[in-house]
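Participant: Here is the input, now give the coordinates:
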Amino acid sequence: MSGDADVARAAGLMAEPARAKVLMALADGRALPASLLASEAGVSPQTVSGHLRKMLDGGLVAVERSGRHRYYKLSGPEVAAAVEALARIAKPQPIKSLRQSTRAAALREARTCYDHLAGRLGVALLDGLVRRAALTRTDGGVGADRRPNDPLAAQLPDAPYALGPNATEVFGELGVDLNDQPSRRQLLRFCVDWSEQRHHLSGQLGASVVDSLLTRNWLHRRPNQRAVDLTPTGQEALAGLLTG
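Facilitator: Here you go, the predicted structure:
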């Protein structure tokens, strides 16, 4: 038999500044080596190894081995959702440099949240999918607008969307075949974006869209960051979807 969830332990693991930076660095779903995570957190490799051991024991991260190398990743999308929720309620850190300011702005503009697209670009994409009837609102709402009772910065338990009449055509334009999606994961999931406070697409379909945009070079990952950029090719290809 199990007791109540040990929320205090999980919160304590996230509360240490270096560990929080590691979790933020991993929140885009990639697996990264300890050396890179040490640089991201601003600590020594020995120190980050200690932090990673604690987070492994606490179930926040998992490790993948490739030969002699070890790569760390979040243990699942629920950890990324927790990080996003904390980002919504946390006060922003003081910006002390132009580099920090630019990076913060880039995260608000477009970022990956575990394996799907978030930020202004993620919300604009969902707006476009609704506008072109690839997705339909089932509650009478407008575009990607958040409902009054939706939880802040969290995955929606009862998302008010369904595939629309133009789903096959529009998602096909994005390089996503709706008939070739893995069944192990729910196709349609949606989150409330912490920086925009509107909905963005997640779930298997959200992950497939990001994979396709990256493969087509419509989207580009910034090195060692969660922020992504829409390439000139992507801007041209998605212009009709994003601007209406």
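
Participant: contacts, neighbours, all on C-alpha from now
Facilitator: OK.

Participant: since we're on the nearest residue to residue 28 once chain neighbours are set aside, how many residues are nearby?
Facilitator: Nearest residue to residue 28, sequence neighbours excluded (Cα to Cα, 6 or more residues apart in numbering): residue 114, at 3.9 Å. Counted with other Cα atoms under 10 Å, residues neighbouring residue 114 total 25.

Participant: Helices of this structure, residue ranges please.
Facilitator: If you assign secondary structure with DSSP state H, the helices in the chain sit at 7-15, 17-26, 34-41, 45-57, 77-89, 98-109, 119-131, 167-173, 203-215, 232-243.

Participant: Another sequence for comparison is provided below:
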Amino acid sequence: MLIQVGRDDPGKDTMMIDTLPPRSAQASRLVRNDTPMRQARTCYDHLAGVLGVRLMDELLRRGWLEVNRDDGRRVHYQLTDAGRQALAARDVDVEAAEAAHRMHAYGCTDWTERRPHLGGALGAAILAALSDADIIARTPG
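Facilitator: As a prediction, this is how the structure comes out:
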């Protein structure tokens, strides 16, 4: 599933997308084709590709997400109080994500970027909020 990024209202809060850092050096290398599939797509029910990795980087940089544990297979994360408040203020259903009977937040290795994007119930809740706010839209592909 590809993701189309856009805004109907330029003044609308776009969560973290407007403040994402520049593309990483790894992603800038032209070792892989720079296609829409690479830029933004879903991985199961969460955001992936360059955009998903940049979102994860920004959540960590802002201190909204922190490492909870590393089980040797994947890194698990937890929201900080600041992250919980910031995401809830952006209409991310943090409570439902925390109550879900599945992994809450973990690093899911992105197959194009070879770095983690945010998987789990929290990743799904963020994607749902971005979609509900018409910041991103799913397109066939």
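
Participant: circling back to that earlier point, can you tell me which residue in structure 2 aligns to the residue nearest to residue 28 of structure 1?
Facilitator: In structure 2, the residue matched to residue 114 of structure 1 (TM-score structural alignment) is residue 44.

Participant: circling back: deepest-packed of the helices of structure 1, please.
Facilitator: Taking mean count of other Cα atoms under 10 Å as the contact definition, the stretch among the helices of structure 1 with the greatest mean neighbour count is helix 119-131, which reaches a mean of 23.

Participant: Who are the packing partners of that one?
Facilitator: helix 98-109, strand 135-137, strand 199-202, helix 232-243 (3 or more Cα pairs under 8 Å, 6 or more residues apart in numbering; DSSP states H and E).

Participant: 7 Å - rerun?
Facilitator: With contacts taken as 3 or more Cα pairs under 7 Å, 6 or more residues apart in numbering; DSSP states H and E, helix 119-131 of structure 1 sits against helix 98-109, strand 199-202, helix 232-243.

Participant: hmm, who's touching that helix?
Facilitator: With contacts defined as Cα atoms under 7 Å, 6 or more residues apart in numbering, helix 119-131 of structure 1 is touched by 107-111, 135-136, 143-144, 193, 195-196, 198-201, 241-242, 244.

Participant: Turn the helices and strands packed on helix 119-131 of structure 1 into a markdown table, including distance to residue 79 of structure 1.
Facilitator: Putting those into a markdown table (distance: least, Cα to Cα, whole Å) gives the following:
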| stretch | distance to residue 79 of structure 1 |
| --- | --- |
| helix 98-109 | 18 |
| strand 199-202 | 14 |
| helix 232-243 | 29 |
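
Participant: between these, which gets nearest to residue 54 of structure 1?
Facilitator: In this view, those are compared for proximity to residue 54 of structure 1 by Cα to Cα, and helix 98-109 is the closest at 27.3 Å.

Participant: what's that closest one packed up against?
Facilitator: The helices and strands touching helix 98-109 of structure 1, judged by 3+ Cα pairs under 7 Å, 6+ apart, are helix 119-131.

Participant: how much does the helix it packs on stray from structure 2?
Facilitator: For helix 119-131 of structure 1, the mean deviation from structure 2 after alignment is 0.6 Å (mean Cα distance after the TM-score superposition for structure 1).

Participant: hmm, back to that, now tabulate the helices of structure 1 in a markdown table and tack on distance to residue 71 of structure 1.
Facilitator: As requested, the helices of structure 1 are arranged in a markdown table below (distance: least, Cα to Cα, whole Å):
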| stretch | distance to residue 71 of structure 1 |
| --- | --- |
| helix 7-15 | 19 |
| helix 17-26 | 11 |
| helix 34-41 | 7 |
| helix 45-57 | 11 |
| helix 77-89 | 17 |
| helix 98-109 | 23 |
| helix 119-131 | 26 |
| helix 167-173 | 32 |
| helix 203-215 | 20 |
| helix 232-243 | 30 |
